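Participant: Build the 3D model from these lines:
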Amino acid sequence: MLVSLMPTLEVVISFTRGRRSTMASLMESLCPGFYEMLLDKPITQEDFICIKKCEKRCDHVHQGKGDVTVALTPLERNLVAEEGTLLARLIHSPGETSVEDARQKACTPLSQIRTFAVERNLLKVFLDHKAVSSMVLKSIITAGNCYGKSDRYKNKVVIMTCENLENTNGNITSYRAQCLLHHLSRLLELCGAEVLVRSLSENNGDRRTEMYRSNLTSNERSESKTEGRSTPDGNERLSEPIGIETDAESHLKFECNLESRIDCGDANVLAMDVSLSSVYDSDSKSLKILCGPVTCQQTGSKLTNYTTQQCCQNIERELERASEDKISNENETHQTAYMHTLARSCVSLILLGVNHLSPVKLSTTQDSYDSRESSFVMYNYARICAILERYTESTNQKLIPILPPIDEVNFINLKHEEEWKLVWVYLHQWPEIVATIVDGIFRCPVGDRKAMHRVGSARVVKFLHGLAHCFSVYYNRIHILPSNVDQCKHLLPQLWARLYLLKGIKIIMESAFRTLDIVPPCYM
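Facilitator: Next up, the predicted model:
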């Protein structure tokens, strides 16, 4: 049975692991109204945990991407649906009368469901692509770099520790651990946690400890500069000294207070060690994150003497071979600096693109192709920047009208499958990806050697890979900017919708890059 609902039913069934986000996004802004309608009662936080287990995003042949199924029987059992409620009627008598009641009970502002069907105790929901795309893109454009942020862990303090954090040109495996620490700290900050980074180093037998307050906003205040400490290679690191404790005595007192809270089992303080050692201390009060080795692709052996600088040099040679015809017009000094930054970014993507427990395989030969996938991500970001820049130049020359406010744009013009996939599978899912990784960290029991299997440390890089490939397919199929506007004025509404889609993709990619401490290139 397939029943069409009136456009006045606006619901999107999507949740974030039983917690309501403070961000006004598609994820949860309208969902509670739908389940209150089904159950005829208010929905609690505990109810949302049950609801999450009963719903599933579907990619079946007969359903478009983004369609959701809800298992009605366990939903009724877990939430104790009373007899006579709409949920009970959809289960026991799923006829047109029940659907008509659903339409009549729905609130006026609801419009994101196009149709739904009840089959084998599954409520199959088909979304209205125009309404969903409009809400997602408006949320992203309005929130900007804040899209994906939440305060779900605002009362948490996380102390992250790593050996030789300042030495970014040492062994490549050690550099992988450093990248992992900074990546997880950015994600924790996005979810509201306060992150303190502790660096352990040893010089001539002298054990040295430094603690910094990780600061995500320093990169947001300036796209080109960060108010942090520089690493030995001259690159900025997005961390700054704690600042409150100006003298050694106060600083020691501050650390002792944190250690005391950890020893006392304070639930709001989490100590986390990023380590290369697989030895677990069952009595440790810290959550141990094991970072796997970097191995040689040809021999399979660990690259113990392979430095970060050597790796970057190999990647630079790859990039130079691939782009020697594209940026030859740049002056040599600028090109060298550009290639160095790009190579560092590619190395970060490579090292963080594999689950932290698994080894990263690198080729040590000069004719390697390790950077192919990571440079592809960068290239597609640069492609988006180029399109938006060309559009800005055209508006300055009055060849194309200025982009109207997003509220005046009709997203019904986003009709292609790739456009919907970009919105629903990628843009809409970014806040959920961040929350899922961080939830996994806080769910890990301290001292459990298997616990870190639950942390998807490679999800952000894989997300970028998928987004870049999806956009590449879309770009090769669709001509976004018209060559002659006078002959294509009737296509301007479609152009506006596509430009806002590109703006949304650019914002999400920049947010993901920030969690990886990567400054992406605006051209390639």
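
Participant: going forward, measure contacts between C-alpha atoms and count neighbours the same way
Facilitator: OK.

Participant: quick one: contacts of the helix or strand Leu492 falls within?
Facilitator: Per DSSP states H and E, Leu492 falls inside helix 492-515. For helix 492-515, contacts defined as C-alpha atoms under 8 Å, 6 or more residues apart in numbering pick out 137, 140-141, 144-145, 147, 182-184, 186-187, 219, 381, 384-385, 388, 403-404, 406, 409-411, 413-414, 419, 422-423, 427, 430, 460, 464, 480-481, 519-520.

Participant: Please pick the buried ones from those.
Facilitator: 137, 140-141, 144-145, 147, 182-184, 186-187, 219, 381, 384-385, 388, 403, 406, 409-411, 413-414, 419, 422-423, 427, 430, 460, 464, 480-481, 519-520 (16 or more other C-alpha atoms under 10 Å).

Participant: what about Lys489, how many neighbours?
Facilitator: 14 (other C-alpha atoms under 10 Å).

Participant: What of Gly192?
Facilitator: Here the number of neighbours of Gly192 (other C-alpha under 10 Å) works out to 17.

Participant: So it sits against Ser150, correct?
Facilitator: Yes - the criterion here is C-alpha atoms under 8 Å, and Gly192 meets it with Ser150 at 5.9 Å.

Participant: If I take whichever strand or helix holds Thr336 and helix 492-515, what angle do their directions form?
Facilitator: Element membership of Thr336, judged by DSSP H and E, is helix 332-352. Angle of helix 332-352 versus helix 492-515, following axes from the mean of the first three to the mean of the last three C-alpha atoms, to 10 degrees, is 80 degrees.

Participant: want to put them side by side, so please do this one too:
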Amino acid sequence: MFQDDITTFINNLYIYLLSEEKHISGLLVKKHTGNLQKQGDFSFPNTVKSWKEYLNCDQLQNDLKVSLLQCINKNLTNLIETSQNWDIPVVKAIELNERIYLHIDRFKAIQLCFHNASINNELALQRLGATTNVINLDSSCKETNCITHLRLKILFKVLQNLYLINVYPETTDITVTWKSKSNQPNHKSVFCGTALNAKTGLKENDITADEYVSIRQNELTLIAKHKYGVRVSTEAKWKDFIASLGESAVAFELLQTKCTSPVKIEFDASGGSSKGAAFILYNCARLETILRAFNEKVDDGVYPQLPLLEETNLSLLTDEDEWHLIFNYVMGLPSLLKNSVEINKDKCEFRPHLICNFLSSMVKILSQYYRRVRILTEPRKHLLPVMFARIHLVIILNNTLKLCLRILNIKSVSQMYRKFILFTLLVQKVQNE
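Facilitator: Here you go, the predicted structure:
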């Protein structure tokens, strides 16, 4: 099991409110994703009506008009005091419109999160290095050069990764198919939705999978030509990089729609369909650039060595975007991975589109943070502690992005000619200046 700090906090809160750990469906305790400074990190309704089915008979004898905390003979001060024994305590709790809003101890949360994120990343990579025979490709789906079959093959590999990373017992065979019904006994199946032409709404049979990849590669070539000039179409390194980036753009596009639903594809360049994966990889390159530049300055004696995580003052990570990235994406990763697969007696569902959504929203905040905050500073003594804390943050964020890309079988920047793309980013920086 991955270390899931958010789920642990929510479970502690349920135990506090209900005096025992219970399986709670729905969103009685809500984890917030935005406006964290004002609204807090979590909230829950403070009405008996909302919790009625989880309270015992003695508690329900009280007037239903009283608040939940009154019903269980507790208050906000008691909640804060009790939480001091949790791994992540509450530092502030307020009531507004019959709802309790909780602010957690950010420093303790970051310390715990960074420690557990390193453990989780190592464990995830270890699991992804294994193999499984549980996920199989439907052999009756005749292989063709159509886009739907390309989606089927891409899904097959990603579903294997999701199965491995969640460590399900290998007791059930799962078949990935585009056929709505499977006649195989004792098998579960995952349906792969058809690739549709967005303009016609019909299954795309005229444009082959190879042509589709070529269209995305051409889109990216035009973008690169506009920025870097004619050499893009003539230099071998550019061609190889654009080829890999085009394949990544296609994989991301086919995965970002729920796998059981049809995916609508825009084939003209004006749709900007390649930008999703390209923007994610571009932000990976930004992180790689920062780490590479930092290590070069360490080698040159400009900066001292990065101190160990335990010796770094993480309380200096006070920027709201830093907390947003940590709370929603680093701490949120274990829940994402768990929610991406659901296999039980009645259900067999994979949700790789959740990882695509996660990456897209993460890089928006990351890009905003990168443009606003200067991470590498002058090597002055009073500036170094903040920079060290931020370098550790960059390492954690970089590992988070690369792990998600690994699950989606999309090559990271470090795999796609890392030195080359870092050079192109440097060129772009010079051009912008």
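
Participant: Now intersect the contacts of helix 492-515 of structure 1 with the helices, please.
Facilitator: 137, 140-141, 182-184, 186-187, 219, 381, 384-385, 388, 419, 430, 460, 464 (DSSP state H).

Participant: In contact with the counterpart of Leu464 of structure 1 in structure 2, which residues are there?
Facilitator: Alignment note (TM-score structural alignment): Leu464 of structure 1 maps to Leu359 of structure 2. Going by C-alpha under 8 Å, 6+ apart, Leu359 of structure 2 touches 280, 401, 404.

Participant: ok, now with 10 Å
Facilitator: 276-277, 279-280, 329, 353, 400-401, 404-405 (C-alpha atoms under 10 Å, 6 or more residues apart in numbering).

Participant: how about Asn116 of structure 2, what's its match in structure 1?
Facilitator: Checking TM-score structural alignment: Asn116 of structure 2 goes with Ser139.

Participant: Once you drop chain neighbours, what's closest to that match?
Facilitator: The shortest distance from Ser139 of structure 1 to any non-neighbouring residue, by C-alpha to C-alpha, 6 or more residues apart in numbering, is to Ser25 (5.8 Å).

Participant: picking up where we left off before, by neighbours, which of the contacts of Leu359 of structure 2 wins?
Facilitator: Neighbour counts for these, by other C-alpha under 10 Å, peak at Ile280, which reaches 25 neighbours.

Participant: What is the equivalent residue in structure 1 for it?
Facilitator: Ile280 of structure 2 maps onto Val377 in structure 1, by TM-score structural alignment.

Participant: From Val347 of structure 1, how far off is its match?
Facilitator: Separation of Val377 of structure 1 from Val347 of structure 1 (C-alpha to C-alpha, to the nearest Å) stands at 12 Å.

Participant: okay, and the common contacts of those two?
Facilitator: Ser371.

Participant: burial of Tyr54 of structure 2, as a residue count?
Facilitator: 14.

Participant: In this structure it contacts Leu28, no?
Facilitator: No - checked against C-alpha atoms under 10 Å, the pair Tyr54 of structure 2 and Leu28 is beyond contact range at 11.0 Å.

Participant: ok, and the closest non-adjacent residue to the residue minimising distance to the centre of structure 1?
Facilitator: Nearest to the geometric centre of structure 1 sits Trp430, at 4.4 Å (C-alpha atoms, centre = their mean). Beyond its immediate neighbours in the sequence, the residue positioned closest to Trp430 of structure 1 (C-alpha to C-alpha, 6+ apart) is Gly148, lying 6.4 Å away.

Participant: For stretch 295-305 of structure 1, which outside residues touch it?
Facilitator: Here stretch 295-305 of structure 1 has contacts from 170-174, 293-294, 306, 359-365, 368, 370, using C-alpha under 10 Å, 6+ apart.

Participant: Please indicate which of these are buried?
Facilitator: For these, buried by 16+ other C-alpha under 10 Å: 170-174, 293-294, 306, 359-364, 370.

Participant: Of those residues, which is the nearest to Glu83 of structure 1?
Facilitator: Using C-alpha to C-alpha, Pro359 comes nearest to Glu83 of structure 1 of these, at 54.9 Å.

Participant: all strands of the stretch 1-150 of structure 1, in order?
Facilitator: According to DSSP state E, counting those that start in this stretch, the stretch 1-150 of structure 1 carries its strands in the segments 2-4, 55-58, 67-71, 113-119, 122-127.

Participant: which one in structure 1 is aligned with Leu254 of structure 2?
Facilitator: With TM-score structural alignment as the criterion, Leu254 of structure 2 matches Leu351.

Participant: Roughly how far does the nearest residue to its match once chain neighbours are set aside sit from Phe513 of structure 1?
Facilitator: Spatial nearest neighbour of Leu351 of structure 1, chain neighbours left out: Arg176 (5.8 Å); criterion: C-alpha to C-alpha, 6+ apart. Using C-alpha to C-alpha, Arg176 of structure 1 is found at 16 Å from Phe513 of structure 1.
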